[in-house]
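J.: coords please:
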Amino acid sequence: MHDSKPSPTLFERTGVAYFPLALVARLPFAMMVVGVLTLVVSARESLQLGGLSSAVVGIGSAIVGPFIGAAADRYGQRIALLIAAVTHSAALVGLAFIAYSAAPDWAMLAVAFAVGATSPQTSPMSRSRLVLIIQNFLPTERRPKVMSQVLAYESAADEVVFVFGPVIVGVLATFFGPRTPILAAAALTLLFIIAFALHHTSAPAKSAAERAETLAPASELARPSLLVVVAGITGVGMVFGSTLTALTAFMQAQGQPEAAGLFYGIMGIGSAILAISVSLFSPKFTLRYRWLVFALFVLTGEAFLAGAASATQIAIGLAITGIGIGPLLVTLYSLGTARSPEGRSATVMTMLGSGVILGQSLSSAVGGSIAENVGVSAALVLPLYAAVFIAVAGALNWILTPSGTGRDV
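T.: Okay, the predicted model is just below:
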């Protein structure tokens, strides 16, 4: 490994400040969906409209996110992120004021869509930067190990931010009013996303002309082996959204709705810890096996949740789900990385990130409606359907992945 001159490390290429910066730059995204829900419920006094607004944010992000990724692949991350940061902050501030105005609901929903559509895709952009640094600058023999560690770290970072984002929203809204989390997200976006955009790692390794020449055709993004990964990760988003909604409804029925976030943390923290441990797995435990094994944990945990009658059973169900969900996310991102067409790294990462947010927001809206109109026990079953969806996608992936190809099994 070490000859006369030590080989470069990832830290040397990124600098130490990169990781905390990329972590904080994710916060606005994690605060967005719950922040919008809190704001609209408070301003318009309708849980259903709140759920619809946060679903619209998710849909906006899922539809436009991959185009922001494609722009980053073609023109470089810096310009794509700077435009997104400024427009996103403006949309957030606009929403904070239109929610309390006399404007009709549809106008507010249009601004909510703009909030999602302009959301800077920090997580996918960070993954894409690190993947390209590993592929371009690290010695071949060290790449698989470092790639596994980086994708594990990135998933754990997402988990932590997605657990603490809603907690920060709750604290800010409780002490400073429902508008504060959205305005705080706008300020964080301007400060940290712009800093993230200007960080030296965003400077592309190739010129725009070189990138355009080596860019794989967009049609390659529609390969079944890549789309099945997008489907699987959308299922993970559905687990997140439906679990949080069911948990909120259950805790509300118990008379302690504020405890929902703490219980959700049981799944998130366990999930983050296990995501980190993925880099220790043997290469013989291949990606297609991992998908099915961890899907089984998610299925078991959500089956527990579906039949839960007490807070203890809920906690056990969430803990088991957490064992599966973190490593599953890392596995899906690893498959996405392995199957990315040339030059399309940021696009693929935003497709996967959009899958999570789309699954989360749609299942939150459906779960909220079912909890309100059918009942809590019906809402508790929804995450189990999401887990079944992940397992089916995993089985399809098994069929689409020829054994022995080495690259993506």
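
J.: contacts and neighbour counts: CA atoms only from here.
T.: Noted.

J.: Could you list every helix and strand in contact with the host helix or strand of residue 354?
T.: For residue 354, the element it lies in under DSSP states H and E is helix 345-373. With contacts defined as 3 or more C-alpha pairs under 8 Å, 6 or more residues apart in numbering; DSSP states H and E, helix 345-373 has these neighbours: helix 47-75, helix 122-137, helix 224-253, helix 311-338, helix 376-400.

J.: Direction-wise, compare the longest one with helix 376-400 and give the angle.
T.: Orientation note: helix 224-253 sits at an angle of 170 degrees relative to helix 376-400 (axes from the mean of the first three to the mean of the last three C-alpha atoms, to 10 degrees).

J.: and the helix holding residue 354, how far from the chain's centre?
T.: Averaging C-alpha positions (C-alpha atoms, centre = their mean, to the nearest Å) puts helix 345-373 9 Å from its chain's average.

J.: Repeat that for stretch 371-390.
T.: For stretch 371-390, the distance to the chain centre is 21 Å (C-alpha atoms, centre = their mean).

J.: Alongside the first, I'd like the structure of this one:
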Amino acid sequence: MTNPYQDIFKAPGSFAFSASGLIARLPVAMITLGIVTMLSQTHGAYWLAGAVSAAFALSNALIAPQISRFIDRYGQRRVLPPVTIITILALMALIVSARYGAPNWMLFLFAVLAGFMPSISAMVRARWTEIYRDTPKLHTAFALESVVDEIIYMLGPILSIGLSVALFPEAGPLAATLFLAVGTLLFIAQRSTEPPVHAQDRSKGASVIRLRPLQWIVLTLIAIGAIFGTAEVTAIAFAEEQGQKAAASIVLASYAAGSLIIGLVFGALKFKRSLATQFLLAITLAMLTTLPLLFATSIPVLAVLLFLAGAAVSPTIIISMGLIERLVPPSKLTEGITWAMTGIGIGMALGSSVSGLVIDAYGARFGFCVSVAAGVAALTIAGMVYWSARPKPVTHCEATVSAPC
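T.: This is a model prediction of the structure:
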């Protein structure tokens, strides 16, 4: 039996763009916590560090889909260089401002400009789609990239925080800036696999987010992202309540490991059910795995429960990308994928903030109530995705062209 992951790399240039894309999108997992770590050391104010980090995250959530719209219209090679240069200059200015005590408004300004960081993850998936569109290998490729995302979000924060603490406060964001510059340069150099610019459909310049099915998917992923964000914050608070705050890293690693392992297995399997049905089942699993978290009594129990909860992460993202590839016109695929990734990011931010308020008021375990609420919301919205994406029955009027409607 052949290895499906080995098979997808038989396409010329596939390993090069996937590997360079990994380097280029590593900063996504480094910048937010890197800003917090940097400013908390240079300015001694966590409120400022969190606010500047949130300004970057919100800016990127709003700007990245617009950048992807331009990429769909003009191509990766024409759009990526200028927006990457803007991001690099803004990050360098932010680092210098933090280093030399610039006014707070300058920190916010450069954080917002750094939001021009493009969604390399969407562009990597767009290249896989161009190579394997309408083939089973695309499912495997999407699974691989979801696993890569998991690895990035495991390593990125550790690397960013570790550098800033061990070397100097600005080391984490500086490393992220270098990764972005080098990775993007290598990625752009892979011209043979760059997707061609497809002819725009009748909607021309209109955003793909106007498509109702995509709206439902993004809303579902916001709710799913809230589950992720809540799990991270609550796990740390729970470990602290247990007097073992350092154990939070083990618990979160277990969560990521569950997603990574199941993602690899899921990507190697073939399914006969429609993507809409798979999506509904994956969201159902995600909701159900939030319920046992309410009854965690110790660090080992929580680690096991989060490992099981992680089993729903990768399949949900993989299926979401497959649905978007089917629902969105090829001329707007990069933007569609970017909206999905943005939805997850917005959800994580919401989950983190809301669960933090709940934990402060009622205790760590009640933080998981936010996960349950987000899971119920995700399942409710996923029902709308299923309804809008499922195959519609052919009416007699449609089957018989000559029949009067």
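
J.: What would you report as the TM-score here?
T.: In this superposition the chains share a TM-score of 0.87, using TM-score structural alignment, normalised by the length of the second structure; 388 aligned residues with a C-alpha RMSD of 2.6 Å.

J.: Give me the mean deviation of the helix holding residue 354 of the first structure from the second structure.
T.: By mean C-alpha distance after the TM-score superposition for the first structure, the fitted helix 345-373 of the first structure averages 2.3 Å away from its aligned residues in the second structure.

J.: Let me know the angle separating that helix from helix 122-137.
T.: Using the same axes, to 10 degrees: helix 345-373 of the first structure against helix 122-137 is 150 degrees.

J.: residues touching residue 270 of the first structure, list them.
T.: Going by C-alpha atoms under 8 Å, 6 or more residues apart in numbering, residue 270 of the first structure touches 319, 322-323, 326.

J.: one more time with 7 Å
T.: 319, 322-323 (C-alpha atoms under 7 Å, 6 or more residues apart in numbering).

J.: what comes up buried for the helix holding residue 354 of the first structure?
T.: 345-371 (16 or more other C-alpha atoms under 10 Å).

J.: next one: stretch 88-96 of the second structure
T.: Across stretch 88-96 of the second structure, burial judged by 16+ other C-alpha under 10 Å covers 88-95.

J.: which residues of the second structure does stretch 177-185 of the first structure align to?
T.: Mapping stretch 177-185 of the first structure onto the second structure (TM-score structural alignment) gives residues 168-176.

J.: picking that back up, and the helices and strands packed on helix 345-373 of the first structure: which comes nearest residue 145 of the first structure?
T.: helix 122-137 (10.2 Å; C-alpha to C-alpha).

J.: any idea how far the aligned partner of residue 252 of the first structure in the second structure is from residue 336 of the second structure?
T.: In the second structure, the residue equivalent to residue 252 of the first structure is residue 240, according to TM-score structural alignment. For residue 240 of the second structure, the distance to residue 336 of the second structure equals 39 Å [C-alpha to C-alpha, to the nearest Å].

J.: now swap in residue 4 of the second structure and tell me
T.: 26 Å.

J.: Kindly report the same for residue 64 of the second structure.
T.: 11 Å.

J.: same deal with residue 242 of the second structure?
T.: 42 Å.

J.: check contacts around the nearest residue to residue 299 of the second structure once chain neighbours are set aside.
T.: Of all residues not flanking residue 299 of the second structure in the chain, residue 239 sits nearest, at 6.6 Å (C-alpha to C-alpha, 6 or more residues apart in numbering). Contacts for residue 239 of the second structure (C-alpha under 7 Å, 6+ apart) come out as 245, 247-248, 299.

J.: so which of those residues is the most crowded?
T.: Sorting those by how many neighbours each has (other C-alpha atoms under 10 Å) puts residue 248 first, at 22 neighbours.

J.: What count of nearby residues applies to the residue lying closest to it once chain neighbours are set aside?
T.: Closest residue in space to residue 248 of the second structure, ignoring its immediate chain neighbours: residue 236 at 5.0 Å, by C-alpha to C-alpha, 6+ apart. Burial measure for residue 236 of the second structure: 20 neighbouring residues, criterion other C-alpha under 10 Å.

J.: same question, the one 5 residues further on
T.: The local packing of residue 241 of the second structure (other C-alpha under 10 Å) involves 13 other residues.

J.: cool, residue 303 of the second structure as well?
T.: Residue 303 of the second structure has 22 nearby residues by other C-alpha under 10 Å.

J.: Please name the nearest non-neighbouring residue to it.
T.: residue 251 (4.7 Å).

J.: I'd like the distance between that neighbour and residue 282 of the second structure.
T.: 22 Å.

J.: now swap in residue 35 of the second structure and tell me
T.: 34 Å.

J.: Which one's more surrounded, the two?
T.: residue 35 (31 against 23).

J.: Would you check that the more buried one makes contact with residue 48?
T.: No: using C-alpha atoms under 7 Å, residue 35 of the second structure is not in contact with residue 48; the gap is 9.9 Å.

J.: Next, show the common contact partners of the two.
T.: With C-alpha under 7 Å, 6+ apart, residue 35 of the second structure and residue 48 have no common neighbours.

J.: what's the counterpart of residue 396 of the first structure in the second structure?
T.: Using TM-score structural alignment, residue 396 of the first structure pairs with residue 384 in the second structure.

J.: residues contacting that match?
T.: Residue 384 of the second structure sits next to residue 216 when contact means C-alpha under 7 Å, 6+ apart.

J.: Mind doing that once more with 10 Å?
T.: Residue 384 of the second structure sits next to 212-213, 215-217, 220, 276, 280, 390 when contact means C-alpha atoms under 10 Å, 6 or more residues apart in numbering.

J.: Let me know the closest of those residues to residue 134 of the second structure.
T.: Of all these, residue 134 of the second structure sits closest to residue 276, with 15.9 Å by C-alpha to C-alpha.

J.: Give the full set of residues in contact with the closest one.
T.: 282, 319-320, 322-323, 382-391.

J.: what about stretch 182-194 of the first structure, start to end distance?
T.: End-to-end distance for stretch 182-194 of the first structure, by C-alpha to C-alpha: 18 Å.

J.: Show me which residues of that stretch are buried.
T.: Using 16+ other C-alpha under 10 Å as the test for burial, stretch 182-194 of the first structure gives 182-190, 192-194.

J.: With stretch 270-290 of the first structure instead?
T.: The neighbour-count check on stretch 270-290 of the first structure (16+ other C-alpha under 10 Å) flags 270-279, 286-290 as buried.

J.: Could you tell me which of those belong to helices?
T.: Among those, the members found in helices (DSSP state H) are 270-276, 287-290.

J.: TSV please, covering those and showing distance to residue 10 of the first structure.
T.: Shown next, in TSV, are these (distance: C-alpha to C-alpha, whole Å):
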residue	distance to residue 10 of the first structure
270	27
271	25
272	22
273	22
274	22
275	20
276	17
287	24
288	27
289	28
290	26
